[in-house]
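> Need coordinates for the below:
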Amino acid sequence: MGGLVLREAWLARTKEDILEPERAIVDPHFHFFVENEIFPHYQLADLQRDATGHNVQQVVFMECEEGYRKDGPEHLRPIGESAWVLDLAKEAEQAPPGSFRISGMIGDGQLYNGALAAETLDAHLEASPIFRGVRDMGLWDASPEVDNADPPTNMNFYRESSFRAGFAELAKRGLVFDAHQYHSQLPSVAELARAFDETPIIVNHLGSPLGAGPYAGRHDEIFPEWQKNVSEVASCPNTFMKLGGLAMPWCGFGLEARENPPSSDEFVATYARYYDHALQVFGPDRCMFESNFPVDKLSLSYDVLWNGFKKIAAAYSEDEKEALFRGTATRVYRLEAL
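The predicted structure follows:
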């Protein structure tokens, strides 16, 4: 991918008034990047600046291999991220009234270590009172043109016995699992949900329909398979869907390549069918809008993104909107209601 750059001047070409500025929002998926050599650096002050306008009250940090310990046992190095984010959460508490709080975080559980994952999870819990669960990415595709996660070496990462042995430790501690894989791997997420029906599983980024490499330009062809696989996951009552993430450049929709960034109307026109299907099969009480910032910021601004979400939700009842923008995330991640 190479080093990615946030183009503030380009993003500023599209400006919109904030829709429903009073609507309370929990953003359940964002990252801070400090040491990363691929993703643009993005820190607390950056998110605070981007979130100004929409009524973002709480946010949930998503693991991104930042702040790891530099030494010690490999399976305990991710604990550094939990401690680092807790420090940032304390810093966020000192912000002026009206600013968001970092109320939860998802760490790296290294569940593929099997029973040893119990030590990792316990160390996360000891390091941070806002730790809520883990994400072990299963992203894998056979094409060398598609970026895969590490350590998966095949598309069956979530089916492997060592991973499942580690996964079994989550329910014992009341922790959740964020699943990040390509749409072609969603059946393995459904199998995981059926095998561990006491563990909430939150699917990231609308199931990540492939759109890069050999899949570029094939969205219409791939959509029915994506629909089928998303519906299979939705049949498991312990699963939830994060609505967002498709503005990442490698999803192949090309928003980042436009002369001007998209408006919220253009955002809705591009992605509506994905949101509509997910909402149909999961229902608003099992869905939550997510920013995936700053990664999606490569394609559009925070203001435009959440305006787009508000337009997608326009036809839903007030109770359903409350679930989509705040309630589902608050419940699933066990956040303190504000």
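
> going forward, measure contacts and count neighbours with C-alpha atoms only.
Will do.

> can you give me the helices for the chain?
For the chain, helices defined by DSSP state H occupy the ranges 8-11, 44-51, 79-92, 117-127, 161-172, 186-195, 219-234, 264-282, 302-312, 318-322, 328-332.

> Which among those helices is found nearest to residue 258?
helix 8-11 (9.8 Å; CA to CA).

> Not counting the closest one itself, show me its contacts.
260-261, 299-301 (CA atoms under 8 Å, 6 or more residues apart in numbering).

> The structure of the following sequence is requested for comparison with the preceding one:
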Amino acid sequence: MPNEEEFIGNTPRGLDELSVWTSRHVEAALEPELPIIDSHHHLYDDERGRYLAPEMLDEISSGHNVVATVYLQHSASYRTEGPEALRPVGEVEFAAGVARAAATQSVRLCAGIVGHADLALGDQVLPVLEAQQEAGNGYLRGIRHGATWDAGRAGYGRTFARRHLLLAPEFRAGYAHLSRMGLSFDAWIFHPQLPELIDLLQAFPETPVVLNHCGGILGIPPHTDHEQVFNVWSRHIRDLARYPNLSVKLGGLGMLYGGHQFHHDIEPPSSETLAETWKPYVETCIEAFGPARAMFESNFPVDKQSCGYGALWNAFKRLTRSYTDSERACLFHDTAKKFYRLDLPPPA
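So this is what the prediction gives:
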């Protein structure tokens, strides 16, 4: 068994325990009027625990002005019968039900939905994408086919996609259908894999892509030389930013893959501590992509392993105090609205 300083999986604590832990440090929302679109969160009710609309709304009640959210696939509510390739359609059906229920509410949960389809099916993925669009009831905006792979500790407790998935001809045959159907792609990979995304962007310049979680920065063995990791990652980020069809999500930094060890502390970190820790990564991404191609995300409840929802948004607000009002509007609201084509009223 790994000792406590080693990586013990990305979700070592259950949601009930996390709720107790995060309640030990509660902050008043800074700038509570600032409109926010949470561009990346999950919902589920299974062996991982219960985190559905009421639990998400409870997080939002921390005082931040979250006006809408984007739902990201998380292997939730899959169909239990029928062809294997079509089972992820159940997740889009589930998220679309949440979106319909929230359509007239003050917080538009799941205003955009990103589902999953096995793009490695090649041309055979087309009926799956068509079924996803029908199930989405107008809310489906994109597809995520996670391609994370690493030979080190990041593989603990999980199953990876095959190595070099983004380069596989059959994957690219399926990927080619996305732009034809008006769908974007959420890229979830680790930072050593970023050059493979560059190759994909070169091959398909017409497909809108958003890089998840600042590019999946690893800080666990063997990636424990943080200066070296930062230098490699930041060079890749600057290279990626040259492709205009790519945007970036600013977040996911609370995942335990980053090796920041907040989950070992008796109390969760303050927004000041989070801002100081995350500053190099967030500032590098904004500098490279610009506010018009960068959007903040909570990645909850996954990032709840490291912090509370209110502290997370306070940290992002602290990190952007030097930006103009229009730049902050992009980072917190407008970029996500534009990328995911969200049908929302102008923010008050």
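
> ok so, going back, can you redo the helices of the first structure as TSV with distance to residue 33 of the first structure and mean neighbour count?
TSV is the format used below for those (distance: least, CA to CA, whole Å; neighbours: other CA atoms under 10 Å):
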stretch	distance to residue 33 of the first structure	mean neighbour count
helix 8-11	17	14
helix 44-51	10	14
helix 79-92	11	19
helix 117-127	20	20
helix 161-172	26	19
helix 186-195	28	20
helix 219-234	30	17
helix 264-282	25	17
helix 302-312	17	22
helix 318-322	30	16
helix 328-332	23	22
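
> out of those, nearest to residue 148 of the first structure?
Using CA to CA, the nearest of the helices of the first structure to residue 148 of the first structure is helix 186-195, at 15.2 Å.

> now that we have the contacts of helix 8-11 of the first structure, which one has the most neighbours?
residue 300 (29 neighbours; other CA atoms under 10 Å).

> In the first structure, what residue corresponds to residue 60 of the second structure?
In the first structure, the residue equivalent to residue 60 of the second structure is residue 51, according to TM-score structural alignment.

> wait, I meant residue 133 of the second structure
So, by TM-score structural alignment, residue 133 of the second structure is matched to residue 125.

> residues in contact with the residue lying farthest from the centre of the first structure?
Each residue of the first structure has a distance to the centre, and by CA atoms, centre = their mean the biggest one is for residue 72: 28.6 Å. Applying CA under 8 Å, 6+ apart to residue 72 of the first structure gives no contacts.

> how close does the aligned partner of it in the second structure get to residue 88 of the second structure?
Mapped onto the second structure by TM-score structural alignment, residue 72 of the first structure lines up with residue 82. With distances taken as CA to CA, to the nearest Å, residue 82 of the second structure is found 11 Å from residue 88 of the second structure.

> for residue 42 of the second structure, same thing?
Going from residue 42 of the second structure to residue 88 of the second structure by CA to CA gives 14 Å.

> Let me know how buried the closest residue to residue 11 of the second structure other than its chain neighbours is, in neighbour terms.
Leaving aside its chain neighbours, residue 11 of the second structure sits nearest to residue 305 (6.8 Å; criterion: CA to CA, 6 or more residues apart in numbering). Residue 305 of the second structure: 27 surrounding residues under other CA under 10 Å.

> which position in the first structure aligns with residue 305 of the second structure?
Structural correspondence for residue 305 of the second structure with respect to the first structure (TM-score structural alignment): residue 298.

> so who does that match touch?
Going by CA under 8 Å, 6+ apart, residue 298 of the first structure touches 5-7, 247-249, 256.

> ok, these in the second structure: which stay?
Mapping these onto the second structure (both residues aligned by TM-score structural alignment, their matches' CA atoms under 8 Å) leaves 7, 247-249, 256 still in contact.

> In JSON lines: those residues, plus distance to residue 44 of the first structure and neighbour count.
Below are these laid out as JSON lines (distance: CA to CA, whole Å; neighbours: other CA atoms under 10 Å):
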{"residue": "7", "distance to residue 44 of the first structure": "18", "neighbour count": "13"}
{"residue": "247", "distance to residue 44 of the first structure": "22", "neighbour count": "25"}
{"residue": "248", "distance to residue 44 of the first structure": "21", "neighbour count": "23"}
{"residue": "249", "distance to residue 44 of the first structure": "23", "neighbour count": "19"}
{"residue": "256", "distance to residue 44 of the first structure": "24", "neighbour count": "21"}
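
> Among these, which one lies nearest to residue 325 of the first structure?
For those, the residue nearest residue 325 of the first structure by CA to CA is residue 247; the value is 18.6 Å.

> how about residue 177 of the second structure, what's its match in the first structure?
Residue correspondence to the first structure (TM-score structural alignment): residue 177 of the second structure is matched to residue 169.

> Who are the contact partners of that match?
Residue 169 of the first structure makes contacts with 115, 117-118, as judged by CA under 8 Å, 6+ apart.
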